[in-house]
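Undergrad: the sequence and its predicted three-dimensional model are supplied below.
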Amino acid sequence: MLRQYELVERVKSYAPDADEQMLNRAYVYTVQKHGTQKRASGDPYFSHPVEVAGLMTELKLDQDTIITALLHDTVEDTLATIEEVERLFGPAVARMVDGVTKLSKIEAMSEKERAAENLRKFLLAMSEDLRVLLVKLADRLHNMRTLHYIKSEDKRRRIAKETMEIYAPLAERVGMYEYMREMQLLAFQQLEPEAYATITGRLAQIRNQDNGQVDAIALAISQALAEQGMQVKVWGREKHPYSIWRKMAERHVHFDQITDIMAFRVLVDKVEDCYRTIGVLHTTWQALPGKFKDYISTPKANGYQSLHTTLIYENSMRMEVQTRTWDMHQTNEYGLAAHWSYKQGGVLPDGQVGWLRDLLEVVDASHDAEELLENTKMAIYQDRIFAFTPKGKLFQLPKGATPIDFAYTVHSDLGSMAVGAKINGRHMPLRTPLGNGDVVEIIKSRNASPQLSWLGFCVTGKARAAIRRAVRQKERAEQAAIGRQLFEDIITRLPSKVGKKATAEAVKRLGLKSEDELMAAIGTAKLDDRQVMEALVPGSAKHLPEAENWLKQERAISIKGLTAGMAFQLASCCHPVPGDRIVGVRKPGVGVEVHSIACHALLDGEDSDWLDLSWGETTTGAVGRLRCVLYNRPGTLAEVTGIFAANMANITQLQNTSRDGLFGTYEVDLEVSDLAHLTRIVSSLRASDAVAQADRL
């Protein structure tokens, strides 16, 4: 553990103007506050914040960050308060300490909710001051270094899993590869102990049998470059055990089948020397096709820059070589921290600012704990491709991203208005996975809106969060629209007229926040008519029989302008279409299910809350279901589908339900505009020589 004077000397070595008295005060404060507390290792608890502060000095971070590292656990684990921290060490330190502090004392939350709320608070604090992230990553790294002291295996695995899923990807996302690699290694050791032991054992075996081969290859690379008049530094290393294990899992191969166990790094002075180095290497050894990657001209989103290539050395051995400048190397290993060092003053690259902005949108749009954790993981995982706008602007996306993901990455409004896409000049479905280098043009319409079905194929956290938020808002608005129509019907049965004041009082009595929330609660049957009447005019529903749970309506409620799947669902048992006499069944918290008045399913719902509904002038999304018995001869199915096409009906589902020697029976779902449209189709089918029988189901 660093002693007090050693910590101060470290800070003064790169920041001579640092306030020595303030640093000493912070050191003493954390020692006093943590007092006799012990860690699982038996060490005094204050050794942990002191070591975290030491990690921050290795990155040459400013005085406030060092003090934050010293104090980061005091508010959570001692009697210290944010107000006291602010009074003693200033508002900047207090703000950062509050950002790192967990919300673990919220007892009412489940473990997943607690984890999500901790993450939400941490990400919001990080957006205000990125040094919060640096302290948190150092905190997690030191905790992982001492994880083996925790006796409970379940707790060790839970912490390791959280590190692997959240903090290691976060470290990678901000370019802190040194932290990422060590976190992954320590988490891998806990989560896959057998695989860890096997791979590290094999690596040790290779190391013992190496006979200096790695040094010999590094020397050969240096000599080849020196012959061209280049001064470089070269060193070799084994690939990361977790990286090897992941490659084995992805490729479904054994350790012996991994050919590029060794990797070499070449450091040069200038950018042009990077490309010159690759030229020399490719003319000296055979390059593996498709393995050259240029992250200098197109850096990763976290600012990483380097040239990667894979060469075939003697005995067909493959070796990966990374070439970069010294400045790139510093940024690549420490990423965000390199921009927050004492000398740099926290100037961030544009890519990091954009990523953080996107992450904040994800936090803001996530509805619950599960969504936040899912969307955040999607936003920080790093395996990425590059795609371009028609004007040549470059965007980085996760592998498997679609035009919808691309549209939301460009701008949230573009994603919301997307109706189609061109990929490399060709019209393609919105669900098409994008490839590296694709040029993507989004076709938009101001009348368009996000579709729930998009969640089935989009992969970015930003897109999923935005789609879910838009769908929820639309669903709530439509539920409120139905609720308002019901509300208007309810107030006609009250003994006296009610105005805005009575409605506002009813909202308060029911414990709701707004009139819109009241209408949505009525629309989703969370409140029945009796409850609403009593809230508006106390005592007005006393004359109603207790068994009666719905009131006869004065007029049918129109579902015109509402979207199937939002405020209402068209029942799959009877497939009602515009023109059918319909009734709605309200289920609490779900919305309205629309049935044909003749539907047999209504016989089982005598106690349900029914609504008298009408279609209004136009309603979209109606699907009619037909049963067609066709003669079993070539061309009959083609003739039938031709009838559907001639009648402008789109097939959504076609299923062969039975087949014998003479006939084949099919059930087909068709998108139709109304009952008259469906009736014309049935008439056309019955007139065809290919059809033995056609009926609506």
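TA: Structure's in. What do you need? Numbering: from 1, shown residues only.
Undergrad: only C-alpha atoms from now on, for both contacts and neighbour counts.
TA: Will do.
Undergrad: counting neighbours, what do you get for Met22?
TA: 16 (other CA atoms under 10 Å).
Undergrad: give me the number of residues near the nearest residue to it once chain neighbours are set aside?
TA: Counting by CA to CA, 6 or more residues apart in numbering, Phe89 is the residue found nearest to Met22 once chain neighbours are left out, at 7.5 Å. Look at Phe89: counted by other CA under 10 Å, it has 19 neighbours.
Undergrad: here's the one I want to compare it with:
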Amino acid sequence: MLRQYELVERVLSYEPEADEAMLNRAYVYTVQKHGSQKRASGDPYFSHPVEVAGLMTELKLDQETIVTALLHDTVEDTLATTEEIEKLFGADVAKLVDGVTKLSKIEAMGENERAAENLRKFLLAMSEDIRVLLVKLADRLHNMRTLHYIKSGDKRRRIARETMDIYAPLAERVGMYEYMREMQLLAFEQLEPEAYATITGRLAQIRSSEGGQVDAIALSIKQALAEGGLKVEVSGREKHPYSIWKKMAERHVSFEQITDIMAFRVLTDDVDDCYRALGVLHRTWQMIPGRFKDYISTPKSNGYRSLHTALIFENSMRMEVQIRTHEMHHTNEFGLAAHWAYKSQERPDGQVGWLRDLIEIVDASHDADELLEHTKMAIYQDRIFAFTPKGQLFQLPKGSTPVDFAYAVHSDLGSLAVGAKINGRHMPLRTELANGDVVEIIKSKNASPQLSWLGFVVTGKARAAIRRAVRQKEKQEVAAIGRELFDEIAGRLPSKIGKKAIKDAVQRLGLSSEDELMRAIGTAKIDDRQVMEALVPGSASSLPEPENWPKQERAISIKGLTPGVAFQLGECCHPVPGDRIVGIRHPGQGVEVHAIDCLSLASGVDADWLDLSWGERTTGAIGRVRVVLYNRPGTLAEATGIFAGNRANIINLQNTSRDELFGTYDIDLEVSDLAHLTRIVSALRASDAVAQADRI
């Protein structure tokens, strides 16, 4: 553990004007506050914040960040308060400490809820000051280094999984590859102990049996480049054990089939020498097609810059070579922390965009599972490059579609997309984009995100935005349905209902607003009796209980027809009592009854039109609904249970489409009237088994 004077000397070595007194106060404060607290290892607890501060000095971060690292656990684990820290160390430090502090009150939540809530607070704090992320990553790295002291295997695996899913990807996104690799290795050891032991053991065998082969190859590369007139540094290493395991899992191959276990790094003085070195290596050894990547001309979103190539060395041995300048190497290893300019508040290029996307995802996500799913998508996927017609470059995950691209350009563009041109050709929105594609989004002001898009989009931002839009649309539709049902319920009351009666009803039902009342009616959370009783107390006492409702009849009568004239309800629109209807009479045929807004009537029909209305007998009509169910066991049974609970007979059920995510069904139901059908649609939309429900 760093001693007090050692930590201060480290900071002063790169920031001579640092406030030495504040650094000393912070060190003493954390020691006093944590007092006799112990870590699982048996060490004093304050050794942890001191080591985190030491990691921050290795990155040469400013004094406020060092002080934050020293204090980051005091508010959660001691009697210290944010107000006290602000008084002693200033508002900026207090704000940073609050951003890094773990939430102590979320232990009662489920695992996903706990992780999501932690992540939500973390991302929001990080959006205000990226130093929150840097301290948090160092905090997690040190905790991972001491994870083996925790006795509970389940707790170790939970922490390792959270590290692998959230913190290692975040380290990668800000270019802190040293942190990312060490986190992954330590988490891999806990999550896949057998695979970890096997791979590290095999690497040790290779190291001992092949002696200094890595050094020998590195020397060969250096000599070849020297003969080409280049002065460079060359180093070699075996691939990261987790990287090897991931490649084995993705390619379904054994360790022996992994041919590029060794990787070499070439460091040059300037960018021109990088490309000259690449030319020398490609002339000296055969390159492997498809493995060359130029991250100098098109850097990654985290600022990573380097040339990557793969070569075939002697005896058909494959090796990966990375070529970069010394400056690029320093930035690549420590990313955002390597060039963060706090005093001038200059933010590195590329940092703001992906962070803004993460904050949008936080705002759009509906629950813990969605937040974790969308965030993982946003921070940890291989990338491709695509361009707008004006040449603006966007980095996207592999497998992205024009919809993902549209949301990457702007959320509004994604919501208005109706089509796309890829390299000048009209292509479906589900088309997978390739590197270098030029994408033009065709939009319409009347368009809206479609639920079916969730079947092919891959970015967290797109998925979160689509789900939010679909929920908002359903909320509006439910409110409109609720308003119609409310009007029908109010019409049965003995007197006209005014605004005051509605306001009083909202209060009696314990709701917050009239809109919430309409949504509650639309989603069948409250029934007719409750609404009537809330509007006019005592008015529902004369209504029959649901279980005593009379049985449905099957007869339907139509007013406006000559007695004895045959009629048929239109198969195209399936009108039910309550719809406005019109009759179409063709010569020598009966009368077809259509809803007034039937699409088949929109272009005009060469026949006599009859003004019709429903008669007294209006039961037993057939209504058709389209239901999109989540593709998981029990959802169809839950939907049919809703029909039974609403006393609707299923006349016909047809599965029209099915994929990995959803199943779509067209269902004909025997209903009494429009209100009956509307209640069923509302109940379907309120079900967790149903993704979408609409009357056809």
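TA: Ah, there it is. In this text, all values refer to a predicted model and were calculated from it rather than measured experimentally.
Undergrad: TM-score of the superposition?
TA: The TM-score (TM-score structural alignment, normalised by the length of structure 2) is 0.80; 591 aligned residues with a CA RMSD of 3.0 Å.
Undergrad: distance of Asp527 of structure 2 relative to Glu638 of structure 2?
TA: Distance from Asp527 of structure 2 to Glu638 of structure 2, counting by CA to CA, to the nearest Å: 20 Å.
Undergrad: okay, the two: which has more neighbours?
TA: Glu638 (17 against 14).
Undergrad: about what we covered before: any idea how far Met126 of structure 1 is from the residue nearest to Met22 of structure 1?
TA: 19 Å.
Undergrad: with Leu434 of structure 1 instead?
TA: If you measure Leu434 of structure 1 against Met126 of structure 1 using CA to CA, the figure is 31 Å.
Undergrad: now swap in Tyr167 of structure 1 and tell me
TA: In terms of CA to CA, Tyr167 of structure 1 sits 13 Å off from Met126 of structure 1.
Undergrad: anything in contact with each of these two?
TA: Between them, Tyr167 of structure 1 and Met126 share no contacting residue under CA atoms under 8 Å, 6 or more residues apart in numbering.
Undergrad: more neighbours: those two, which one.
TA: Legend: neighbour count by other CA under 10 Å for Tyr167 of structure 1 and Met126, higher for Tyr167 (24 against 20).
Undergrad: so the more buried one makes contact with Asp139?
TA: No. Counting by CA atoms under 8 Å, Tyr167 of structure 1 does not reach Asp139; the two are 10.5 Å apart.
Undergrad: surely Arg237 of structure 2 is within a strand?
TA: Yes. Counting by DSSP: H, G, I helix; E, B strand; the rest coil, Arg237 of structure 2 is found in a strand.
Undergrad: surely it and Met262 touch.
TA: Yes. Between Arg237 of structure 2 and Met262 there is a contact at 5.9 Å, judged by CA under 8 Å.
Undergrad: look at these two and report which has more neighbours.
TA: Between Arg237 of structure 2 and Met262, counted using other CA under 10 Å, the more crowded position is Met262 (18 against 13).
Undergrad: just checking, that one touches Lys239?
TA: Yes. Using CA under 8 Å, Met262 of structure 2 makes contact with Lys239 at a distance of 5.6 Å.
Undergrad: which helix or strand contains Lys231 of structure 2?
TA: Here Lys231 of structure 2, judged by DSSP states H and E, is contained in no helix and no strand.
Undergrad: for it, give its distance to Gln322 of structure 2.
TA: Lys231 of structure 2 is 16 Å from Gln322 of structure 2, by CA to CA.
Undergrad: equivalent analysis for Gly424 of structure 2, please.
TA: Gly424 of structure 2 sits 35 Å away from Gln322 of structure 2, going by CA to CA.
Undergrad: more neighbours: which of the two?
TA: Ranked by neighbour count (other CA under 10 Å), Gly424 of structure 2 and Gln322 place Gln322 first, with 19 against 12.
Undergrad: what's the match for Phe89 of structure 1 in structure 2?
TA: Using TM-score structural alignment as the criterion, Phe89 of structure 1 maps onto Phe89 of structure 2.
Undergrad: ok, which stretches of the stretch 201-350 of structure 2 are strands?
TA: Remark: strands assigned in the stretch 201-350 of structure 2 by DSSP state E, counting those that start in this stretch are 233-238, 262-268, 286-287, 293-294, 307-312, 318-325.
Undergrad: gap between the match of Phe89 of structure 1 and Gln63 of structure 2?
TA: 11 Å.
Undergrad: hmm, Ser366 of structure 1 is touching Ala463, no?
TA: No. Judged on CA under 8 Å, Ser366 of structure 1 makes no contact with Ala463 at a distance of 11.0 Å.
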